[in-house]
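Trainee: Need coordinates for the below:
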Amino acid sequence: MQIKAKEMHLWWCRVNHQHHPEMMAERLLSDEERARFKRLHAAGKRAEFLMSRVLARTALSHYLNIPPEEVNFKRTPLGKPSLDPPCHIEFNLSNTSKLAVCIISASGPVGIDIEPLGRGGEIMEIADIFFSGTEREELATLDPRSQPERALSLWTLKEAFLKAKGLGIYSEAEKIAFLYRGTGRPGLAASPDIEPMPERWHFKNIDFMDHRIALAATTPFQASSVRFVALKPPVAMPAASEQPSIL
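Mentor: Next up, the predicted model:
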């Protein structure tokens, strides 16, 4: 499977709790991934972990022309996964209890986050912890009914960017800010130790299957640059997905 320059493929699948997880884990996961899988006791968390790894391995195998079980990963000290050995393909993962997503690019670093559309109110409750002062000030200027919607966008954008950089939201969230300044489009402001050239980054929010997805990349998003590819677990060829709503 080919991916063009300035094109991104967003693979997705449902987190299915009904498949035979032990069999799938034995077939597709590495020894280290199987050990992590077995340490998870809650059935929901096991399904989320398994399906996100199955999705990533299956998706990447299409570009590397190898079986999914032969895809090798390494992790940074903060846990960001990458291909081992490195190649021209960059990817990033995210999941909820319902969906797993994997963004793939051949044009530089990418980050992705996904959250349920209804989570905005919960995020508002922790805005003082994770949002910068300027973000909170801008948020306060909105109609209270619009604030959860904006909070959801801010949270997913921050997560996607920090994941693309290989950083953690719990330690670095207040060092970056996404400001709209009345334009309807978020712009990144960042501490120089986090990102000395924030203008090189590009962002997109997409609403898809009752979730909000945020993408961060150093490649500009064109009108048709994000191609959705659906995966039916455990392993299947790509299929057309439903049309997402681009924000």
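Trainee: all contacts plus neighbour counts: C-alpha atoms, from now on.
Mentor: Noted.
Trainee: Show me the helices in this structure, by range?
Mentor: Along the chain, counting by DSSP state H, helices occupy 21-28, 31-39, 43-64, 120-124, 127-130, 133-140, 147-165, 169-172.
Trainee: Tell me which of those is the most buried.
Mentor: helix 147-165 (a mean of 23; mean count of other CA atoms under 10 Å).
Trainee: Show me what it is packed up against.
Mentor: strand 110-116, helix 120-124, helix 133-140, helix 169-172, strand 176-179, strand 202-208, strand 211-217 (3 or more CA pairs under 8 Å, 6 or more residues apart in numbering; DSSP states H and E).
Trainee: how many degrees apart are that helix and strand 110-116 in direction?
Mentor: Relative orientation of helix 147-165 and strand 110-116, computed by axes from the mean of the first three to the mean of the last three CA atoms, to 10 degrees: 150 degrees.
Trainee: most centrally placed residue in the chain?
Mentor: Centroid-nearest residue in the chain, with CA atoms, centre = their mean: Ile112, separated by 2.2 Å.
Trainee: contacting residues around it?
Mentor: Shown in contact with Ile112 (CA atoms under 8 Å, 6 or more residues apart in numbering): 92-94, 102-103, 156, 159-161, 163-164, 213-216.
Trainee: Please list all residues in contact with the residue lying closest to Ala217 once chain neighbours are set aside.
Mentor: Nearest non-adjacent residue to Ala217, counting by CA to CA, 6 or more residues apart in numbering: Val110, 4.5 Å away. Neighbouring residues of Val110 by CA under 8 Å, 6+ apart: 90-92, 103-104, 160-161, 164, 215-218.
Trainee: Of the helices and strands packed on helix 147-165, which is nearest Ser82?
Mentor: strand 110-116 (11.1 Å; CA to CA).
Trainee: how about this one, so we can line them up?
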Amino acid sequence: MQVGPLGRPELRGALSISVSVSHARGWILAAIAKRARIGVDIEVVTAVFDQASLVRRACNGVEVDAIAAAPPGERRALVADLWTQKEAALKAHGRGLRDDPRKVHEDATNIIRLRHGITGLSACCVILPAGENATADLRS
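Mentor: Alright, predicted model coming up:
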């Protein structure tokens, strides 16, 4: 493994293989894809996802409206899901949080959503384009 010019992990000598890694509080999410770009993010769903400042910084108008319309008990998980999807997409595009997350709109066919409700985890894998031999795994 090595770090690419924009901070993305790369497999040394394997240019057709895309790698993405994320970790949160003892959990790790890693994915590899052949002939596709891949990005993953995992987050523990905590009160940080209740913060209005995060919603303003990360969500576009349609998403803000959807969050406001959601039942109060579901908003935190919805914001976490949107965040993990956006961060995974930005990683797949190779830019990470250098780009504005409010501008991220991924086709649902490119998204693999992973959920582990018992521990309150939100995780997402985005594949651009949906490549063959792509996999994601959630482990503690």
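Trainee: hang on, the earlier thing: so can I have CSV of the helices and strands packed on helix 147-165 of the first structure showing distance to Ser225 of the first structure?
Mentor: Listed next are those as CSV, based on distance: least, CA to CA, whole Å:
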stretch, distance to Ser225 of the first structure
strand 110-116, 13
helix 120-124, 27
helix 133-140, 28
helix 169-172, 27
strand 176-179, 22
strand 202-208, 11
strand 211-217, 12
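Trainee: right, so of those, which gets closest to Met23 of the first structure?
Mentor: Of all these, strand 110-116 comes closest under CA to CA, at 27.2 Å.
Trainee: returning to that earlier point: any idea which of the helices of the first structure gets closest to Glu199 of the first structure?
Mentor: Per CA to CA, nearest to Glu199 of the first structure of those: helix 147-165, 12.6 Å.
Trainee: average distance between that closest one and the second structure?
Mentor: Aligned to the second structure and superposed, helix 147-165 of the first structure gives a mean residue distance of 0.6 Å (mean CA distance after the TM-score superposition for the first structure).
Trainee: That helix aligns to what range in the second structure?
Mentor: Aligned by TM-score structural alignment, helix 147-165 of the first structure falls on residues 75-93 of the second structure.
Trainee: before we move on, back to that, possible to save the helices of the first structure as TSV with distance to Cys13 of the first structure?
Mentor: Shown next, in TSV, are these (distance: least, CA to CA, whole Å):
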stretch	distance to Cys13 of the first structure
helix 21-28	15
helix 31-39	19
helix 43-64	7
helix 120-124	23
helix 127-130	29
helix 133-140	32
helix 147-165	19
helix 169-172	25
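Trainee: For His9 of the first structure, find the nearest of these.
Mentor: helix 43-64 (9.3 Å).
Trainee: how far out from the middle of the chain is the closest one?
Mentor: 13 Å (CA atoms, centre = their mean, to the nearest Å).
Trainee: Which strands and helices lie in contact with that helix?
Mentor: With 3+ CA pairs under 8 Å, 6+ apart as the test, helix 43-64 of the first structure has strand 8-14, helix 21-28, helix 31-39, strand 90-95, strand 99-105 packed against it.
Trainee: For it, grab the matching residue range in the second structure.
Mentor: Against the second structure, helix 43-64 of the first structure falls on no residues (TM-score structural alignment).
Trainee: Now check Glu26 of the first structure against the second structure: what is it aligned to?
Mentor: Glu26 of the first structure maps onto nothing in the second structure, by TM-score structural alignment.
Trainee: I'd say Glu26 of the first structure and Arg34 touch.
Mentor: Yes: using CA atoms under 8 Å, Glu26 of the first structure is in contact with Arg34, at 7.2 Å.
Trainee: on that earlier part again, out of the helices of the first structure, nearest to Lys98 of the first structure?
Mentor: Nearest to Lys98 of the first structure, of the helices of the first structure and by CA to CA, is helix 43-64 at 8.1 Å.
Trainee: how big is the angle separating the closest one from strand 8-14?
Mentor: Going by the same axes, to 10 degrees, helix 43-64 of the first structure makes 140 degrees with strand 8-14.
Trainee: Which position in the second structure pairs with Arg75 of the first structure?
Mentor: By TM-score structural alignment, Arg75 of the first structure lines up with Gly4.
Trainee: Setting aside sequence neighbours, what's the nearest residue to that match?
Mentor: Looking at Gly4 of the second structure with CA to CA, 6+ apart, the closest residue is Glu10, at 6.1 Å.
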